[in-house]
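Engineer: The following block contains a protein sequence and its predicted model.
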Amino acid sequence: MVIFGAGGDLTKRLLMPALYNLARTGLLPAQFALVGLDRIEQTDAQYRAHVEAAIRAFAADKHYSQAIDEASLQRLLSSIVYMQADFSAPAAYQALGARLALLKASHGVGDNVMFYLAVGARFFGPITDQLGAAGLVTETPEYWRRVVVEKPFGHDLPSAQALNAQLRNSLSESQIYRMDHFLGKETVQNIMLMRFANGIFEPLWNRDHIDHVQITVAETVGVEARAAFYETTGAMRDMVPNHVFQLLALTAMESPASFDADAVR
């Protein structure tokens, strides 16, 4: 796994705690390695300390013990390496390819690689272009390559369409994962189950029985260290066209023909 934006807020609050919880519950592959890329210069040890602090601060989960499982944490930390990189420099992607080859030898990992773009949307296209030019997203029958992009996806419809076209220059649709992390929340995942697998609610889930729908975003986290992100994106684009509209779509959508990905989309 490769994370672009390894020092950012999304990585700190969500990605690293999620990886830790996968390790703790035995869902992370035994042969796993993670490369964190960002602009900041630091050693592997310094980055691992940063990751450890994030996990201890944000990995608590109401479904499990609040205590950190030290063995799982250390196992995850030992799989992490760090690279300082200029995302616009072709040399950075050549170096990344070499680092992945070294990890294959040192950690026994396979050739399946997921690139997680935990960066601003303006970087999605350039990073994907560079990955394609370096041959890092080329698939074979023996292994896959995936690219995950986070919301917000563009700043309006034309920019989102242009970004889609740019991603498709280097990737097939099956390689692209457009991620809205709100959809991973347990309550959100249960909306379709509650609606479509429930003989009580489904017959009543229509305009004849529902007066209105209200979606409240009760955030407790402020801007904190994300001032630069909000300067370019803004709170509305950060929340409404993705998180809130996804919740609205799940609430108001018609019943899909099946629950596979294409039918739901």
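Structural biologist: Sure thing, it's come through.
Engineer: can we go C-alpha only for contacts and neighbour counts from here?
Structural biologist: Fine.
Engineer: For residue 85, give its distance to residue 95.
Structural biologist: Separation of residue 85 from residue 95 (C-alpha to C-alpha, to the nearest Å): 9 Å.
Engineer: swap that for residue 249, sorry
Structural biologist: To residue 95, residue 249 is 42 Å away according to C-alpha to C-alpha.
Engineer: again, but for residue 219
Structural biologist: Taking C-alpha to C-alpha, one finds residue 219 at 39 Å from residue 95.
Engineer: Give the buried residues for the longest helix along the chain.
Structural biologist: Looking across the chain with DSSP state H, the single longest helix is helix 90-107. Judged by neighbour count using 16 or more other C-alpha atoms under 10 Å, the buried positions of helix 90-107 are 90, 92, 93, 94, 96, 97, 99, 100, 103, 104.
Engineer: next one: stretch 7-26
Structural biologist: Along stretch 7-26, these residues count as buried under the neighbour rule (16+ other C-alpha under 10 Å): 7, 9, 11-13, 15-21, 23-24.
Engineer: Same question for stretch 42-53.
Structural biologist: Residues of stretch 42-53 classed as buried by neighbour count (16+ other C-alpha under 10 Å): 44, 47, 48, 51, 52.
Engineer: As a check, name the ranges of all strands in this structure.
Structural biologist: 2-4, 34-38, 80-84, 113-117, 145-150, 176-179 (DSSP state E).
Engineer: how about a markdown table for those strands, with distance to residue 159 and mean neighbour count added?
Structural biologist: Shown next, in a markdown table, are those (distance: least, C-alpha to C-alpha, whole Å; neighbours: other C-alpha atoms under 10 Å):
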| stretch | distance to residue 159 | mean neighbour count |
| --- | --- | --- |
| strand 2-4 | 21 | 22 |
| strand 34-38 | 25 | 21 |
| strand 80-84 | 29 | 20 |
| strand 113-117 | 18 | 21 |
| strand 145-150 | 15 | 20 |
| strand 176-179 | 15 | 15 |
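Engineer: let's bring in a second model and compare:
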Amino acid sequence: MGMLTGKIAVVTGASRGIGRGIALRLARDGAFVVVHYGRRRHEAEGVVSEIQQHGGAAVAIGADLSTIDGIHQLYSELDIALRELRGDYRFDILVNNAGIGQILTMEEATVDSFDEVMNMNVKGPFFVTQRALPRLRDGGRIINISSFVTRVASPSVFTYSMSKGAIDVFTRALAEELGNRSITVNAIQPGIINTEMNAGTLQHQDGQQYAAGLSTFNRWGEPEDIADIAAFLASNDSRWVTGQCIDASGGSRL
């Protein structure tokens, strides 16, 4: 029996990268996983297949979380799927992972680029969580994916950094709000992880040296490094931890 047997987890942006890693790990620990995707249906279905091949259970649901209509679509499909597959629309774990990276300085930013990153990285998680609260069981878990750029000044990703700063504040305020329901709320702050979002950095030797050199371990991170922390935060072992932003950058810029 896995630590999460009988639990239902919703992981946003789970078709690739960190989200995929978290979905696979939570399923391995026994959770039934809802693999949310934005546009990459084929990849999301691949994650579901991989989970099923290892004896787990999962379903893929697509929705654009940068719009309120898309968030409404997510929950209308989710309610139907969970009632059909599990007999109840409620769930236990929400992982707010869906987001976009954006390499733009303050000078390069436009109103459109600002709105794009804020809609996806701030408005999305806020309203996904707002809609989740009546569906989330008491004693549940909310895990937000932030970034080490909230600690390490990174002007090359200016608006992105601001968006993740909002997630850190959201995490603490929500933890206080939900304490009376025994729901923990924590954030993970990855450094540079080997995902498609960072492919531009990691495809060149200079970028590889930069990424590895940030960490005291002299390597960049892998999705599994983050997924294992998420597994702890999703489990009963983390019951006394809430409102925390956990640096997961391999000791970058200590």
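Structural biologist: Right, received. Where do you want to start? Note that the coordinates shown come from a computational prediction; the quantities given were computed from them, not determined experimentally.
Engineer: so how far does the longest helix of the first structure sit from its counterpart in the second structure?
Structural biologist: Following superposition, helix 90-107 of the first structure is found to deviate from the second structure by 1.8 Å on average (mean C-alpha distance after the TM-score superposition for the first structure).
Engineer: can you tell me how far residue 74 of the second structure sits from residue 80 of the second structure?
Structural biologist: Distance of residue 74 of the second structure to residue 80 of the second structure, computed by C-alpha to C-alpha: 10 Å.
Engineer: what's the answer for residue 70 of the second structure, then?
Structural biologist: Taking C-alpha to C-alpha, one finds residue 70 of the second structure at 16 Å from residue 80 of the second structure.
Engineer: again, but for residue 27 of the second structure
Structural biologist: Taking C-alpha to C-alpha, one finds residue 27 of the second structure at 21 Å from residue 80 of the second structure.
Engineer: do residue 141 of the second structure as well
Structural biologist: 22 Å.
Engineer: Same check on residue 135 of the second structure?
Structural biologist: Plainly put, residue 135 of the second structure is 13 Å away from residue 80 of the second structure if you go by C-alpha to C-alpha.
Engineer: Could you do residue 172 of the second structure as well?
Structural biologist: In terms of C-alpha to C-alpha, residue 172 of the second structure sits 31 Å off from residue 80 of the second structure.
Engineer: Ok, residue 73 of the second structure next?
Structural biologist: 11 Å.
Engineer: Same question for residue 100 of the second structure.
Structural biologist: Computed as C-alpha to C-alpha, the residue 100 of the second structure to residue 80 of the second structure distance reads 28 Å.
Engineer: Ok, residue 184 of the second structure next?
Structural biologist: Remark: distance between residue 184 of the second structure and residue 80 of the second structure (C-alpha to C-alpha) = 26 Å.
Engineer: do the same with residue 47 of the second structure
Structural biologist: For residue 47 of the second structure relative to residue 80 of the second structure (C-alpha to C-alpha), the value is 21 Å.
Engineer: cool, residue 17 of the second structure as well?
Structural biologist: Applying C-alpha to C-alpha, the value for residue 17 of the second structure to residue 80 of the second structure is 27 Å.
Engineer: about what we covered before: with distance to residue 224 of the first structure added, can I get the buried residues of helix 90-107 of the first structure in CSV?
Structural biologist: Shown next, in CSV, are the buried residues of helix 90-107 of the first structure (distance: C-alpha to C-alpha, whole Å):
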residue, distance to residue 224 of the first structure
90, 32
92, 30
93, 31
94, 34
96, 31
97, 34
99, 33
100, 34
103, 35
104, 37
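Engineer: Return the member of those nearest to residue 71 of the first structure.
Structural biologist: Set against residue 71 of the first structure, the nearest of these by C-alpha to C-alpha is residue 103 (21.4 Å).
Engineer: Looking at the second structure, name the residue matched to that closest one.
Structural biologist: Alignment note: residue 103 of the first structure maps to residue 81 in the second structure; criterion TM-score structural alignment.
Engineer: Now do residue 133 of the second structure: how many residues are near it, please.
Structural biologist: The tally of other residues near residue 133 of the second structure (other C-alpha atoms under 10 Å) stands at 17.
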